[in-house]
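Colleague: No sequence on hand, only this structure:
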């Protein structure tokens, strides 16, 4: 059973369709870590152009889904409610597997450093046991 529904996620982060890229949050340790799920459907708007004959979820969107997962973790802390977490950097991103329609993407972001409004998250996206993407994401809370 999910910890947060889509509606509850939208109460924490400002993203909306078609740019809300996480469906549910499965685990949440406020301020520390979140695990989210994205059920990748053939009907995703980005598949129309990436690529018409071989739909693949863009790596940039996988990174964004991981960032949204981290934003839920950091913005679920009471003192950060109503704020926005902005990208400040992406380091060491590696893509290991294509993400295609029918995949269930499991997104985990762990906050590994934070000093004031700046923080860093270690992020991993998986399909089953296969790693699709790993990255280190820097964010700024405003």
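Modeller: Happy to help now that I have it. The structure displayed is predicted, hence computed values, not measured ones.
Colleague: Every contact and neighbour count from this point should use C-alpha atoms.
Modeller: Fine.
Colleague: what's the closest non-adjacent residue to residue 14?
Modeller: Counting by Cα to Cα, 6 or more residues apart in numbering, residue 84 is the residue found nearest to residue 14 once chain neighbours are left out, at 7.3 Å.
Colleague: Double-check that neighbour against residue 11; I have them as touching.
Modeller: No: in this structure, residue 84 sits apart from residue 11 without contact. The criterion is Cα atoms under 8 Å, and the distance is 11.7 Å.
Colleague: With neighbour numbers in mind, choose between the two.
Modeller: A side-by-side neighbour count of residue 84 and residue 11, using other Cα atoms under 10 Å, places residue 84 first with 18 against 14.
Colleague: and stretch 5-20, which residues are buried?
Modeller: Of all the residues in stretch 5-20, those buried under the rule 16 or more other Cα atoms under 10 Å are 9, 12-13, 20.
Colleague: Return the list of helices and strands in contact with the longest helix belonging to the chain.
Modeller: Selection of the longest helix in the chain by residue count, based on DSSP state H, yields helix 59-75. In this structure, helix 59-75 packs against strand 24-29, strand 33-39, strand 85-95, strand 104-115, strand 118-127, strand 130-141, with contacts taken as 3 or more Cα pairs under 8 Å, 6 or more residues apart in numbering; DSSP states H and E.
Colleague: put this beside the first:
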């Protein structure tokens, strides 16, 4: 049985200098929710969210990130797969806030992903991820949208599975 969630009733208020975005989750709080660590932690803040429905996350893209050494020398462009992964990490925060969901949220698939323009150092990637459906609290489908300066850079559908969480071995 697939459960379809109700659409969001109201859009978040527009962010201006007089109305700055509320930081719903800081980087430290995100680290407590997600297992990803450097260099694969790709969400710096969550600025807006409704638990179990949608979230808006920010990734500040800097030249110091390791993938820019080889992608591409002289013309650094953020790899598209990392844009999708950043959206998936925002989606992980949404999915793990659904009542009754426990375990580790892992990628199960992507559909209809399109890249519209490059993301380069200095850009602020703003990702909005909305939960579309859940099945047996084990599978989720979401729609992700990433923008820079209000321009669409990537969008697509993301599928997730929730698996049993086991502690990772501690390395030395």
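Modeller: Cool, got the structure. Remember, predicted model here, so these are calculated numbers, not experimental data.
Colleague: on that earlier part again, need the helices and strands packed on helix 59-75 of the first structure in JSON lines with mean neighbour count, can you?
Modeller: Listed next are these as JSON lines, based on neighbours: other Cα atoms under 10 Å:
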{"stretch": "strand 24-29", "mean neighbour count": "19"}
{"stretch": "strand 33-39", "mean neighbour count": "22"}
{"stretch": "strand 85-95", "mean neighbour count": "15"}
{"stretch": "strand 104-115", "mean neighbour count": "20"}
{"stretch": "strand 118-127", "mean neighbour count": "22"}
{"stretch": "strand 130-141", "mean neighbour count": "20"}
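Colleague: possible to save those strands as CSV with distance to residue 45 of the first structure?
Modeller: Compiled in CSV, those are given as follows (distance: least, Cα to Cα, whole Å):
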stretch, distance to residue 45 of the first structure
strand 24-29, 19
strand 33-39, 14
strand 85-95, 21
strand 104-115, 17
strand 118-127, 20
strand 130-141, 20
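Colleague: which bit of the second structure covers stretch 44-60 of the first structure?
Modeller: Matched against the second structure by TM-score structural alignment, stretch 44-60 of the first structure falls on residues 65-81.
Colleague: Can you give me the end-to-end span of that stretch?
Modeller: From its first residue to its last, stretch 65-81 of the second structure covers 15 Å (Cα to Cα, to the nearest Å).
Colleague: Give me the contacts around that stretch.
Modeller: Surrounding stretch 65-81 of the second structure, the residues in contact under the criterion Cα atoms under 8 Å, 6 or more residues apart in numbering are 39, 63, 115, 118-121.
Colleague: Which members of the buried residues of stretch 5-20 of the first structure are the farthest-apart pair?
Modeller: Across the buried residues of stretch 5-20 of the first structure, the two members that end up farthest from each other (Cα to Cα) are 12 and 20, 11.8 Å apart.
Colleague: these two touch, right, residue 103 of the first structure and residue 37?
Modeller: No: counting by Cα under 8 Å, residue 37 is not a contact partner of residue 103 of the first structure; they are 10.4 Å apart.
Colleague: before we move on, back to that, filter the contacts of stretch 65-81 of the second structure down to the buried ones.
Modeller: Among those, the ones that count as buried by 16+ other Cα under 10 Å are 119-121.
Colleague: between these, which is closest to residue 161 of the second structure?
Modeller: Proximity of these to residue 161 of the second structure was ranked by Cα to Cα; the top entry is residue 119 with 28.0 Å.
Colleague: From residue 119 of the first structure, how far off is the equivalent of residue 119 of the second structure over in the first structure?
Modeller: Residue 119 of the second structure maps onto residue 99 in the first structure when the alignment is built from TM-score structural alignment. Distance of residue 99 of the first structure to residue 119 of the first structure, given as Cα to Cα: 27 Å.
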